[in-house]
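Peer 1: coords please:
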Amino acid sequence: MEETVNKLVNAGRRAANNNTVISVCLVGSFIALGARSMKQQNKIEALEAEKDSVIKSNKATKQTLWDWKQQLYAEAGSDSALVPLARIKAIYGDATTPPIAAKEDPKSASFVV
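Peer 2: As a prediction, this is how the structure comes out:
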């Protein structure tokens, strides 16, 4: 058993000192890293294409929402509207509303106006 271990250790030492073995290991490592890099590059390109698609979709959705909002405003501005235009604008936060009057501070006896 001990002889087998010694033979393996000696073979390992010879291989470590052999430039051919070292070169083969380095070339193998380079090939493995190159393959991994190509795989990552392909994944990056696919993600960039997906990103462009999502950006276009988001822009189209925003435009559709804008168009619907403008149509809703136009319909609410008519005489037969169920909900008045001012209420619709308040819902969307587009209305200019006066500031809410300050309430009494329970800790003090004075009123803030």
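
Peer 1: Only C-alpha atoms from now on, for both contacts and neighbour counts.
Peer 2: OK.

Peer 1: and the helix ranked longest in the chain, what other elements does it pack with?
Peer 2: Looking across the chain with DSSP state H, the single longest helix is helix 19-76. Applying 3 or more Cα pairs under 8 Å, 6 or more residues apart in numbering; DSSP states H and E, we find helix 19-76 packed against helix 2-17, helix 85-92.

Peer 1: just the ones you listed: most buried one?
Peer 2: Mean neighbour count, computed with mean count of other Cα atoms under 10 Å, is highest for helix 85-92 among the helices and strands packed on helix 19-76, reaching a mean of 14.

Peer 1: can you give me the angle that one makes with helix 19-76?
Peer 2: 160 degrees (axes from the mean of the first three to the mean of the last three Cα atoms, to 10 degrees).

Peer 1: Relative to the whole chain's centre, how far out is helix 85-92?
Peer 2: Distance of helix 85-92 from the chain centroid (Cα atoms, centre = their mean, to the nearest Å) equals 32 Å.

Peer 1: Next: stretch 29-39.
Peer 2: The answer for stretch 29-39 is 27 Å, by Cα atoms, centre = their mean.

Peer 1: ok, and what's touching it?
Peer 2: By Cα atoms under 8 Å, 6 or more residues apart in numbering, no surrounding residue is in contact with stretch 29-39.

Peer 1: One more, please, to line up against the first structure:
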Amino acid sequence: MEQAANLLQRAANSNAVINTLLAGIFAVLSVRSVEQQRQIEALEAEKDSLVKANKGLKKTVWDWKQQLFYEAEANPQNAVVPLSTLKVIYGEATPAAPVIAGGAGKGDGKSPASKIMI
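Peer 2: All right, here's what the predicted structure looks like:
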């Protein structure tokens, strides 16, 4: 037991052992860093691909929206969705305020509580 303690004491004081441990730790950290760099490059490539796909989808949605507006404006009688409704859906117009029956006669100056439906 005493010999093992002496051996450990000499190893702790030996520069060669300390340098070897430090070199091993450096090698492990280097390998980990290389692996992380590969992961970063893969994620950046995936990001670029997703950005391109997202731009394509945005253009497609824009084209569909323009087509809907064109069809609703060109032939209002046969439009699936009226132009005014399309503008409200896409946020280009504010919806008309609904008329509340019996609310105007109270005259208390308070607006009725809005109901949120989900």
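
Peer 1: Superposing both, give me the TM-score.
Peer 2: With the length set by TM-score structural alignment, normalised by the length of structure 1, the two chains reach a TM-score of 0.79; 105 aligned residues with a Cα RMSD of 2.4 Å.

Peer 1: follow-up on the earlier one: how about the longest helix of structure 1, which residues of structure 2 does it hit?
Peer 2: Mapped onto structure 2 using TM-score structural alignment, helix 19-76 of structure 1 covers residues 15-72.

Peer 1: Specify the stretch among the helices and strands packed on helix 19-76 of structure 1 that is closest to residue 50 of structure 1.
Peer 2: helix 85-92 (31.3 Å; Cα to Cα).

Peer 1: after superposition, how close is that closest one to structure 2?
Peer 2: In the superposition against structure 2, helix 85-92 of structure 1 averages 1.5 Å from its aligned positions (mean Cα distance after the TM-score superposition for structure 1).

Peer 1: What is that helix packed up against?
Peer 2: helix 19-76.

Peer 1: angle of the helix it packs on against helix 2-17?
Peer 2: Going by the same axes, to 10 degrees, helix 19-76 of structure 1 makes 70 degrees with helix 2-17.

Peer 1: Could you check which residue of structure 2 pairs with residue 9 of structure 1?
Peer 2: Aligned partner of residue 9 of structure 1 by TM-score structural alignment: residue 5.

Peer 1: Quick one: residues contacting residue 2 of structure 1.
Peer 2: No contacts exist for residue 2 of structure 1 under Cα under 8 Å, 6+ apart.

Peer 1: cutoff 10 Å now
Peer 2: residue 8 (Cα atoms under 10 Å, 6 or more residues apart in numbering).

Peer 1: Please apply the same query to the one 10 residues further on.
Peer 2: Under the criterion of Cα under 10 Å, 6+ apart, the contact list for residue 12 of structure 1 reads 6, 18.

Peer 1: mind running it again at 7 Å?
Peer 2: With contacts taken as Cα atoms under 7 Å, 6 or more residues apart in numbering, residue 12 of structure 1 has no neighbouring residues.

Peer 1: Over to residue 11 of structure 1?
Peer 2: Counted by Cα under 7 Å, 6+ apart, residue 11 of structure 1 has zero contacts.

Peer 1: Now do the same for residue 98 of structure 2: helix, strand or coil?
Peer 2: coil (DSSP: H, G, I helix; E, B strand; the rest coil).
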